[in-house]
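**Q** Quick check, what structure comes out for this input:
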Amino acid sequence: MKNTIKLSVIFAFALSVISCKDNQKPNYQYFPNMYESVAYETYSESGAFKASYGLYGKEGQLPPKGAIKRGFMPYEYPNTPEALATVKAANLKSPLDSTQVDMKKGEELFNIYCAICHGTAGDGKGKLVKQEKFLGVPNYAERQINEGSVFHVITYGLNAMGSHANQLSQEERWKVAAYVMKLKGDLSK
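**A** Next comes the predicted model:
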């Protein structure tokens, strides 16, 4: 008897739920914006940021003036011959301490980006020089360079050498500069 009552209650509840559905009328939709969201074009200007002149702007999306990204160390020397001479005269040193200078990584980066012209030994006899694609690549033993001047030249480039600031982070450029000074010491022996 109890089972019959339970079954009849369940059947009555199921029947009442099913009978409420009407295919002619749309059902209620809770939070319709979740189902049918407004599509926005990627990288387009947003109406959330109003410009001072009445049109949509992007002032709210820009970083404040003078902001620098996290972990970035500003390099205060400009790309001028005078700045290079100043760096050489000041004997600028690496901000990395001895535990952060990884000569193995410096050698690896040097072989990827520099050895094609400067040679793996730093003697100025890389593959492109041997094929006479570039001439006048200096031998490190013959140059008056220091760690700061090497970093400056890697950052901005010099003569036919372009800048490697886009390919190498500041820390990697200092590692390459330390490795170049090691090569200079090896060539001077």
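
**Q** Going by C-alpha atoms from here, please, whenever you check contacts or count neighbours.
**A** Fine.

**Q** Of all the residues in the helix or strand containing Thr4, which ones are buried?
**A** Secondary-structure element containing Thr4, defined by DSSP states H and E: helix 2-19. Buried positions in helix 2-19, judged by neighbour count with 16 or more other Cα atoms under 10 Å: none.

**Q** Just name whatever secondary elements it is in contact with.
**A** Using 3 or more Cα pairs under 8 Å, 6 or more residues apart in numbering; DSSP states H and E as the contact criterion, no helix or strand is in contact with helix 2-19.

**Q** I'd like the next helix or strand past that helix.
**A** By DSSP H and E, the next helix or strand past helix 2-19 is helix 32-35.

**Q** next helix or strand past that next one?
**A** Proceeding C-terminally, helix 32-35 gives way to helix 81-90 as the next helix or strand, assigned by DSSP H and E.

**Q** Please give the structure of this sequence too, so both can be compared:
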Amino acid sequence: MKLKSLSIDNFRCIEHITFDIEEVDGSHTYSLIGINESGKSSFLEAISLVDEGEVLFPLDFFEDKKPINVYLNYEIDENDLDSLKEDLLEKGFDQKIIDQIEIESLSVGVSFEPIPNIKRKVIDLIKFKKTVFSDFTAIDLKPAPKDPNQEQEDFDLQKYFESNMPDYFWKIAHHISFWKSESKYLINEPIDLEAPRHICSTF
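**A** Model (predicted):
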């Protein structure tokens, strides 16, 4: 999966922001530069919520009537799609459905509702090119051909993922490592450059 952008809604001083991931001078390394209290730390902490962490209501909410949403927005390549189709085949999906599965867009992230003591909700927002398969219905948690002698509900791929594979892509998305400048990582004591040193050599 190729990360295309990051989206943050309603977190602290951030009402909404989308950060596009683009190559700059042959690199994908970025620096956040800004005056104090401009939102740099809020931006980074919001991204870290995708993997772990909780929020405080209403302190961490830009507006206390709206949820906090943080998403990693991806582009799906053929290898990702092939892996998904293999997993669905193992779950008993008919090849006729698998051959028609295409993903137009994918966002992976977390959401926090504006209520006290809310827990994080992991979300896969998948936009399939086709979601309803009228020749199939859901039986025992998987699609099966319809019985022509019965009136059965169409199989809905979107609903299937929401119920049975709600965090499929979240599990394989980027891992966020959030490092803070803390004293345990820093050298705070003076260094005596004249003190004897042990030199180890390996031959």
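
**Q** Got a TM-score for the two of them?
**A** Once superposed, chain against chain, the TM-score is 0.22 (TM-score structural alignment, normalised by the length of the first structure); 64 aligned residues with a Cα RMSD of 4.9 Å.

**Q** roughly how far apart are Leu84 of the second structure and Phe19 of the second structure?
**A** In this view, Leu84 of the second structure and Phe19 of the second structure are 27 Å apart by Cα to Cα, to the nearest Å.

**Q** So Ala46 of the second structure sits against Tyr71, correct?
**A** No - with contact defined as Cα atoms under 8 Å, Ala46 of the second structure does not reach Tyr71; the gap is 9.6 Å.

**Q** Can you check which residues contact both of these two?
**A** Ile8 (Cα atoms under 8 Å, 6 or more residues apart in numbering).

**Q** Contacts made by the helix holding Thr4 of the first structure with the rest, please.
**A** Applying Cα under 8 Å, 6+ apart, the set of residues contacting helix 2-19 of the first structure from outside is empty.

**Q** In the second structure, where's the longest helix?
**A** The single longest helix within the second structure, with elements called by DSSP state H, is helix 78-90.

**Q** so what secondary structure elements neighbour that helix?
**A** Helices and strands touching helix 78-90 of the second structure, by 3+ Cα pairs under 8 Å, 6+ apart, are helix 95-98.

**Q** Just list what the helix or strand that the helix it packs on is followed by packs against, helices and strands only.
**A** Reading on from helix 95-98 of the second structure to the C-terminus, the next helix or strand found by DSSP H and E is strand 103-112. Contacting strand 103-112 of the second structure under the criterion 3+ Cα pairs under 8 Å, 6+ apart are the following elements: strand 68-75, strand 121-128.

**Q** list the buried ones in the last one?
**A** Residues 122-126, 128 are the ones in strand 121-128 of the second structure that count as buried (16+ other Cα under 10 Å).

**Q** Can you pick out the most distant pair from those?
**A** With distance counted by Cα to Cα, no two of these lie farther apart than Val122 and Phe128, which are 18.9 Å apart.

**Q** still on that earlier bit, would you turn the helices and strands packed on strand 103-112 of the second structure into CSV with distance to Asp156 of the second structure?
**A** Converted to CSV, these look like this (distance: least, Cα to Cα, whole Å):
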stretch, distance to Asp156 of the second structure
strand 68-75, 23
strand 121-128, 11
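
**Q** Nearest approach to Leu88 of the second structure belongs to which of those?
**A** Taking Cα to Cα as the measure, those were each checked against Leu88 of the second structure, and strand 121-128 came out nearest at 14.5 Å.

**Q** The closest one: what's the following helix or strand?
**A** Strand 121-128 of the second structure is succeeded, C-terminally, by strand 132-133 (DSSP H and E).

**Q** Show me the contact partners of that next one.
**A** The set of residues that contact strand 132-133 of the second structure without belonging to it, under Cα under 8 Å, 6+ apart, is 97, 154-157.
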